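Asks: here's my sequence, what's the structure:
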Amino acid sequence: MRGQSASADAKPRSSDPYRVMLVDDSAVIRGLFTRFLEADPDVKIVASVGDGQRAIDTLKNSDVEIIVLDIEMPRMDGITALPELLKVNPSVQVVMASTLTARNAEISLRALALGARDYLTKPSSTSEMTGAADFPSDLLSKVKAFGAQRRRKAGAAAPLASATRVSPKSAPAAARSTAKPSLAARPTATARNEFALRKPSGRRAEVIGIGSSTGGPQALFRVLTDLTKTIKQPILVTQHMPPTFTTILAEHITKTSGWVCAEAKSGDVVSPGRIYLAPGGYHMTVKTDGAEKVIALNQDPPENFCRPAVDPMMRSLIKSYGRVLAVILTGMGHDGREGCRAVVEAGGDVVAQDEHSSVVWGMPGAVAQAGLCCEVLPVSDIGASVSRLARG
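Replies: Prediction:
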């Protein structure tokens, strides 16, 4: 069988940089963001305003592709402005920016449900922002990834200055290594062309492992809601997120999907029909303890520049259970690819989200193009597919 990605024909590149509007009540923050972003010739700040109402008024008269939107602002805050901005321009890509608090984590997840593409955790002070190499990289990676995604879907050309690359530092700052990757370790871009599909194994999986990153929360809500409640396998999820966010995400999964989901703790006995979410800052693995399978969290070095990472979770599931059904949803980078390769070698199956429905087709694209998937599907079809494959 063959699959076809949505962007098989490469578009000619353009000299037009990605057009960004910054919305933050601090002129100092906007100035720093401008400096970080315009250091790359592929990005141009076309507007910089101090509150949500000004952002709405500006968007009506400006050709903006990406908005970096603060949450807490006077006059009109970010969560109030977001739906109005999307009414003005439904194709604009909005990245919410906030400091890392439980309240802001909750608001950021609400923003994703309202149409924001992603969130960005800001350092709590300008000195931390300028002193942290990770934050400028995070900001630039997200802006370029969403700019590229928007242009691909519109059939427009990406900037001429440099090829659009997914930075190795594209995962949340709390999930990344501070060590610089060697050239040999850097993920290489692959052409978005045909990919081969494997024949499903036809065997019942003993456990389901799901990996996701950028755009993952909304994809998780959809997939888990669509899963039939007759599934008996335990479900383990690694979503690239910092601490606090994963706590709130587990609560949202329980509320939206009807499944019982909890942020995993070391020593938890893994039970059928429950969902375990990797906590921010920790790899989540499973170990066999007598007749039981138990959660084992660790802070081993990041893998694929992430912690939590998908690959160590998948390896541990193979060791503890044997046959695994792996699901890779939207996200930057290639975390999960080698874990899924091991899943296939152990007789399991892999399902990936397709490019059109992915916010970023990095992780699912990596497993698809490696020829590891038995199905590559829109997010709306994955729940039914997993329900069917889980039965064997």
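
Asks: every contact and neighbour count from this point should use C-alpha atoms.
Replies: Fine.

Asks: now the helices for this protein?
Replies: Under the criterion DSSP state H, the chain contains helices at 27-38, 52-59, 78-88, 102-114, 126-131, 134-154, 216-226, 245-257, 310-321, 337-345, 363-369, 379-391.

Asks: so what's the gap between stretch 113-125 and the chain middle?
Replies: 12 Å (CA atoms, centre = their mean, to the nearest Å).

Asks: likewise for stretch 250-260?
Replies: 18 Å.

Asks: could you do stretch 96-107 as well?
Replies: Distance, centroid of stretch 96-107 to centroid of chain: 17 Å (CA atoms, centre = their mean).

Asks: to check against the first, give me the structure of this:
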Amino acid sequence: DLEMPEMDGLQTLSELARLGFTCNVLVFSSLSKRGAEITMEALRLGASDFISKPNGSDTSGGSPAEMVKALLEPKIVALFPDLGETNPTPESKSSPQVVSESSSYPKATIAFMGPKVILIGSSTGGPSALEKIFSRISPPVSCPIVITQHMPPIFTATFAERLSRISGVPAAEGKDGEPLQNNRIYVAPGNYHMRLTGTTDDARIALDQGPLIHSVRPAVDPLFSSAAAIFGNRCLAFVLTGMGADGCDGTVSIKEAGGGVVIQNQESCVVFGMPGAVFARGAYDKIADLDGIADILIGFSGRSITAGGAG
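Replies: Next up, the predicted model:
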């Protein structure tokens, strides 16, 4: 729990780092702006994922204990896959380390023309991964960047503010009907699916509270599939760390439209679920670690502010 007496969650994470412990940490946070800010700091300090404490007045998901259990179980399974096994087998780390090309779909032509939109989908481990990537990006970015990160309301607004501070690129939650602009980061607001509508020259954000997809809202698939329908081979999508298979169907749509897909490699993922699903489907062009992904983004934006990047 991030709000504990004597030693709070942030102090605990700092102490674990000081003592050299390497482990997955799942934190509990209150559903408030202050709680969101503390949670973002906890993720920066090494927490793997978080769960929002249920609002006492919300009984739509059952009792508070039932709601916590429903949220907690899949995250425990994803973060601690060997828990309960008498003879645990080390997780395979056999995925390609830096770059691999898929043969399941035609190679993207995006490298020759440049993207008109950059899409990112992520879940467990995503906030820290995105912070690492965007710490190497500086404005101006030559196209819009649209992100769906599995997060509840309030947290997505705080996360967008954090990305803006880190990168210097204006970032905010996407608003229904808002036109896409270059050199802007749009984050799907919690509890809303975010799609793109319109044309390549007048693309806009559309938000809805339709049924959960892959048990989440916002989901990555609606963003990817809708962008593929508009931008075709001028889409460039990244699938980062996360549990489940959200984003996989969307990457198929992007590849069928001739767009480009890059997935995060297993070694650098907290959970290889989402990139792993795309890998198994063959709907990708390249696999890269976080530095490699940042290099690709820098290659298209043409700017870097840290040593070790291309530009």
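
Asks: got a TM-score for the two of them?
Replies: Superposed pair, TM-score by TM-score structural alignment, normalised by the length of the second structure: 0.84. Supporting alignment: 289 aligned residues with a CA RMSD of 2.8 Å.

Asks: picking that back up, which of the helices of the first structure is buried the deepest?
Replies: helix 363-369 (a mean of 27; mean count of other CA atoms under 10 Å).

Asks: from the contact counts, what lies against it?
Replies: strand 195-196, strand 324-328, helix 337-345, strand 349-353 (3 or more CA pairs under 8 Å, 6 or more residues apart in numbering; DSSP states H and E).

Asks: give me the residues contacting that helix.
Replies: Applying CA atoms under 8 Å, 6 or more residues apart in numbering, the contact partners of helix 363-369 of the first structure are 192, 194-197, 212, 328-337, 340, 352-355, 373, 376.

Asks: what's the mean deviation for it versus the second structure?
Replies: Its aligned residues in the second structure lie a mean 1.3 Å from helix 363-369 of the first structure after superposition (mean CA distance after the TM-score superposition for the first structure).

Asks: read off where that helix ends up in the second structure.
Replies: With TM-score structural alignment applied, helix 363-369 of the first structure matches the range 274-280 in the second structure.

Asks: filter the contacts of helix 363-369 of the first structure down to the buried ones.
Replies: Neighbour-count burial (16 or more other CA atoms under 10 Å) applied to these gives 192, 194-197, 212, 328-337, 340, 352-355, 373, 376.

Asks: closest to V207 of the first structure out of the helices of the first structure?
Replies: V207 of the first structure sits nearest to helix 310-321 of all the helices of the first structure, at 6.9 Å, using CA to CA.

Asks: separation between the equivalent of V220 of the second structure over in the first structure and K199 of the first structure?
Replies: In the first structure, V220 of the second structure lines up with V310, judged by TM-score structural alignment. Going from V310 of the first structure to K199 of the first structure by CA to CA, to the nearest Å gives 23 Å.

Asks: still on that earlier bit, now render the helices and strands packed on helix 363-369 of the first structure as JSON lines, adding distance to E292 of the first structure.
Replies: Output for these, formatted as JSON lines (distance: least, CA to CA, whole Å):
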{"stretch": "strand 195-196", "distance to E292 of the first structure": "37"}
{"stretch": "strand 324-328", "distance to E292 of the first structure": "17"}
{"stretch": "helix 337-345", "distance to E292 of the first structure": "21"}
{"stretch": "strand 349-353", "distance to E292 of the first structure": "24"}
